[in-house]
Each structure stands twice: as C-alpha cells, then as structure tokens.
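>>> Here is a sequence together with a model predicted from it:
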Amino acid sequence: MRRRGLTVMLGFAITLVLAVLAGTAEVPYVELSPGPTVNTLGAVDGSGQACTELSDSCQEVIQITGGETSASKGQLRMTTVSVSSSVSLLEAIKGWFSDEDAVVPRTLIYPEDKDEKQVEEENRQEFEASQTSAETAALRYLGFPVKVAVSEVPADGASAGKLQAGDIVETVDGVEVSSVQKLLQLVTEKPAGAVRQVGYTRDGVKSTVDITTKAGQDGNPKLGISIKTTQPNPYQLKIKLDKIGGPSAGMMFALGIIDKIKAEDLTHGMVIAGTGTIDDEGRVGPIGGIAQKLHGARAAGATVFLAPAANCAETVGNVPDGLRVVKVSTLDDAMAALAALPSGAPLPSC
C-alpha cells in the first residue's frame, strides 16, 4: 500500500507539473485589452499621462499658434488597444471568456514576414499620417480648402504646353478637385485617351483647357503632371503624443483641432470618446479593437462614443452600460452629432 501511495503521489505531482508547464507555455496568440485613453483637448507628460500645469515636461496634445484658441469644459478622448504579445495558455483561456479582452491569432497583429519592431514602425508612420490628414480635414471644415498645384510638367506628358508649374487645378469636367485623392479619382473615371476639360487658375486668372490623357506605366490614364498640395491658413498645428501608433485616432484629432479653434464648446461639458481613421476629405474609416475601445472609453468616464459606421456590427453585444454609441461616416457626421447632443435629438446609433 505504501508503494502504491507513493506511486499515486508521484503521478499526481508529475501531472501537476505538466499542467503548470502547459498552462504557462506561450501560445501563438496575442491578447487585446482596453488601452489608455487620451483627452485630445488636454495635456500630457513625456509618458503620456494626463497633467494640468503646462511646462517643458507637460504639453498640450494639440498645440495651435497663429490665431485665437478656446478651452472646453468637457473632453474629447481618443481610445487605444493594448496588445500583449506573449500569451500563455491559461491567459488565453481567461481572455476567451472575458467581456473586455479578445484573444486573436498572433499573425493578425504581427504578420509572419515582419517582426514586432517593423510592425511598431509601420504603426508609428500611420500615426503620423493620421495627424496630417486630421489637420487637413479639420482646416477644410473650418473653411481653408486644399489647393492642388502643378509642380512639374514633363515635356512628353499629356499636359505639355497646356499646364505649367504653379497652376492650381480647380476642376476636371466641371467637378471640383478638393484633394489629390479626388483628382486621381476623377482622372481615372475615364480610360486613357479620353479628352478631359481641366479648370485651373494661373496668376489669379481662371481658365480651362482640354487635355487628352495618356496611359502610364501602370496602364491608368494620366494628365502628365506632378502635383503638390497647399492649404493656406494662419495656423501652425502640432500634435504632441508619443508611444501611440496606428491611424485610428485621426477623427478625434480632427475634432480636437476644430474644438480648439472654434469659439463654441463642442463637448458641452461632456466626456466624449471615439475612434476612426480620417482622410483628407474627412471620410471616417474602420479600425480594429472596437470592443476594447468601448470598454476603455467607459472606464475613462465617457458617456458618448463616436464609432465608424463600418464598425457598427462589431459593437453589438459589446457596449458597456451607460455608453451611447453614435454612428459616423464623415467628419461632418461627427460634428452634427456633437451639435445635437444637448437637445437630445435622435442620432444614428449602431
């Protein structure tokens, strides 16, 4: 009996050790959880923590000079997702049963052909691009349109002898050119060889010219010009926020810029959170981790959440109590929603 008892105890110990090893062994998954939220109207220190007194180590998230700015009583909070790249089996099982967290295959976040540093660098670049688009979209909303200017006309291009460096491209076949993306869209609507009427301004004088497009190396129709954009305005804008990556804060940055420049308090004293990419035209695009961002927003005190329309299906069953989710597709939608909040008027919801 004694030998049998020792055998049972040894077997139990071995089983326990194997269970512990299995539970702590890493699995090919990552865990997504609610990340920090940041008030785009506030100030942060070098570590990204909120602070109240401005100093060398505590600076406004959105810095604007060149014109008057205003302060709001409420908050416009951008939201983030924290990624745990090393996940054990036990942690994965716990995450699968969590309402706030999500466990997804590692390759969805870190593709096999890229290491973590490469992904982080891409996220950093996307974050910087989102800031630029946010500035462009916000200034456009405030009445400072983007101008698409000709920077060069190759001698063998379709526009040789018709357009010249410095011309501002205003229209294509009567449709306004409001951004580089819009110009490319308009030009590619008809095949190479089509005659396009291009409206332009040269030295303050508006004119039109017919240009027959040519096929480029990719086969797409080209006007045969190099272009650059300008957006004349009195402001100098800078967004100061480190250690955050990806493009999903674009919409909230745009709203923050508008709120600081306009005299009105867009927040109405409320804590409003949101997420969504934004392009130069003010279109709001989908993001990842919407469920985690909803919970992070509520934990930060938000009662309203602006969500991209394309993410609405993912919010079902993931909205914490006390949080109202508003569907937006454009910057105009977001501004209209903020304006309607005090009146209690119906808003498009997910």
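Thanks, I have it.
>>> hey, let's count contacts and neighbours off CA atoms from now on
Fine.
>>> ok, residue 268 - contacts?
Residues touching residue 268, when contacts are defined by Cα atoms under 8 Å, 6 or more residues apart in numbering, comprise 72-74, 342.
>>> One more to weigh against that first structure:
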Amino acid sequence: MSRRAATLTVASVLVLVLGMVGALLPVPYVALMPGPTSDTLGTDDKGVPLVRIDGQRTYPTDGHLNFTTVTYRGGPGGRIDLLTALRGWVEGDVAIVPEETVFPKGESQQKVDEENTRQMRDSQESAEAAALNELKIPIRNQVQVDSVQKGKPAEGRLKPGDEIVSVDGAPATSVSDVTGRVTRRKPGDPVTIGYRRDGKDGKVTLTTVPAPTDAKRPVVGIVLADRFKFPFKIDISVGDVGGPSAGLMFALAIYDKLTPENLTGGKFIAGTGTITPKGEVGPIGGIQQKMIAARRAGAAVFLTPAGNCKDALAARPDGLRLVRADTLKSAIESINVLNGAKGTIPSCENR
C-alpha cells in the first residue's frame, strides 16, 4: 500500500471514530414525547376512581374526558446523546428542546420534579374550586404560605402552612390580592402581614427587598397558594403525574359527576390547559405531543387553550377536532353544542 493510501485510510478511520464518539457525547437538550392519557371519569389500574367525591350526591357518567401528558428523556441527571437528538429532530412525534426550557438553570432534576408535584396539587385544588364556582356551590378561600425562601425577610418569621389573613390591615382574599398589595410598594418599604398559625393570630412587619429578576419589584420571600375550604370531600388520584396542565380536564370531570346530565354524550373528548379558581383556562407546553397522545388513545375532540391554538393548528393529527377552550364555562357550552344544543363552537381557526 502506498504512503498516500495508508494516510487516507488512517484519516478515514480517525474521522469515523471521532464521528462515532461525537455522536455518543451528551448534549444539553431534552426529548419530549407523547405520554400516557388518563380518563378523569374512569379508574386507575387498581380500580380507584381518578376523581372521587364523598359527602355530595353524584351522577353516572359516560364517555371520556382524558387529560394528556408528555414524557421526556434527558436532563441534568442523564443527558441524551447527539445521535438521539438528531434522530428526534427528524421524527414527527418527538420535539427536541433546549434543556433550560424544562430544567431552569441552577435547578436539579429533583427540584424540578418537586415543583411539578406542587403544580399538580395546586391545579387539582384550582380545578375543584373552578367546578364548584361554576355550579354556584359556596366555598371559602384561604391564602396560605407554601414555602419560605432562604435569605429573604420572611425567613424565620413566617412558616409553610401559615394562613395570610391581612396585609397592612386589609383582608387577604386571594394570592393575587396579597401579591398586588406588596408589589405596590418599593423595595425597602415595610409591610405588615397578619397570619394565622395553629389557630392563633399573629402579625409580622417585614422590610421588602428587590426581586432577583426585577430590582424594581419588592418581595418578602414567600411563595403563596390559594387554598379552599370545600363543603364536601373531593379526591383526585393520578399517581406520579406532575405539572398544572390537567386542570381543565379535572374541573370538567368534577362538574360532570355533580350534574345529572351526561356531559360528554358518550363521546371521547381529550384536552389540556391550566385552570384558575375562577375557571380561566391557560396555555401549556408540549401541545403537539399531547395531541398525538390524545388521537392515539381514540379522541376525536381536543379542548385547546387559546394560547396554544397557533402551534396546535400547525401540528394537528388527522381526525382530531380542535375546540378552543377559553374558560371552563365555554368548554362546557362547546361540549353541549357537540351533543346537539344550540350555539356555536369556538375553534382555533377563529381565535
């Protein structure tokens, strides 16, 4: 073999080896894929209803109201390799996204999982409140300290589980009410917070500090959550699923179980969307993968938050009708129209 041929052979082998090694190097991307869907009107694999109501009359249901999920591969604890990322970019049901869109910088996978669990818990409570508000069933709202941030003014002064009852003497009626009153001040201003702990009332005056992401916004270092006192017990059981995006479907299931009419009319309806206690539906992530999961499960109708309509239209699977859901009320009305009631159904095309 000539020297030139030998050199080319060695170079080719080196390029091949380097290419193979490079393809197996971890990259800071996450692969999002269609996840399982679950019928909020049905039961889990142990026969336990996903939504169970005790202490209030319920009615038989039919059809499906499925919430959808997204699974992922990658993350700080186990990054995907370049080859997997490249393969995902050409597959129609996989989205390859930068790692920080799922795992914010500086946060571990455990921290993200804990936050997703908290969001799921909050979304369930918001769904319960939204359904009961829609049914005009009275509930009582509490503003509760969910966590206290280290190094902030509230550390050692307020505790998780404290009920916030007032801000500078004005009653605290909701999280937005409390945060609004605090943020109307300037960093360095004092704020007096009334709280209830273990049945006893107390007050604490804190000096606000600038928010880490906005020096003009004052904070005291507490994460708040709306908590509600319901007149009867509602249990939602979904295993280890996290995040807030099933709120709309939980609320619809609760509404359906508490009303004598069969909401779905036997139809297979799936959907997604966050929900507020007032019934407002918000956008979510992974809409493409969730639609694919819904269609594979058998859904013909997909309830879509208005903020996701553009992306949903661009990736809608064949045979799946997109119904725009702005509020719990509008979603219920749209389903009723699908079942023959008079009215129009808002779509993503005319958002």
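Looks like it arrived, so ask away. No experiment lies behind these values; they were computed from the predicted model shown.
>>> before we move on, the earlier item: lining up the contacts of residue 268 of the first structure with the second structure, which overlap?
When these are mapped onto the second structure and checked using both residues aligned by TM-score structural alignment, their matches' Cα atoms under 8 Å, the preserved contacts are 73-74, 342.
>>> most surrounded residue in those?
Highest neighbour count within those: residue 74, with 17 neighbours (other Cα atoms under 10 Å).
>>> Tell me the counterpart of it in the second structure.
When the second structure is aligned by TM-score structural alignment, the residue opposite residue 74 of the first structure is residue 63.
>>> For the residue nearest to that match when sequence neighbours are not counted, which three-state class applies?
With sequence-adjacent residues excluded and distances taken as Cα to Cα, 6 or more residues apart in numbering, residue 63 of the second structure is closest to residue 266, at 3.8 Å. At residue 266 of the second structure the chain is in coil, as set by DSSP: H, G, I helix; E, B strand; the rest coil.
>>> Residue 87 of the first structure and residue 111 of the first structure, how far apart?
For residue 87 of the first structure, the distance to residue 111 of the first structure (Cα to Cα, to the nearest Å) stands at 16 Å.
>>> And the two? Which one has more around it.
residue 87 (20 against 13).
>>> Please report how far the more buried one lies from residue 121 of the first structure.
Noted for residue 87 of the first structure: a distance of 22 Å to residue 121 of the first structure, by Cα to Cα.
>>> next one: residue 228 of the first structure
Following Cα to Cα, the distance that separates residue 228 of the first structure from residue 121 of the first structure is 26 Å.
>>> With residue 230 of the first structure instead?
Applying Cα to Cα, one obtains 27 Å for the distance of residue 230 of the first structure from residue 121 of the first structure.
>>> Then residue 297 of the first structure?
When Cα to Cα is applied, the distance between residue 297 of the first structure and residue 121 of the first structure equals 26 Å.
>>> Next: residue 137 of the first structure.
Using Cα to Cα, one gets 24 Å for the distance from residue 137 of the first structure to residue 121 of the first structure.
>>> Looking at those two now, which is surrounded by more residues?
In this comparison of residue 137 of the first structure against residue 121, neighbours counted by other Cα under 10 Å, the higher total goes to residue 137 at 28 against 13.
>>> pretty sure that one contacts residue 279?
Yes: counting by Cα atoms under 8 Å, residue 137 of the first structure sits close enough to residue 279 to count as a contact (7.0 Å).
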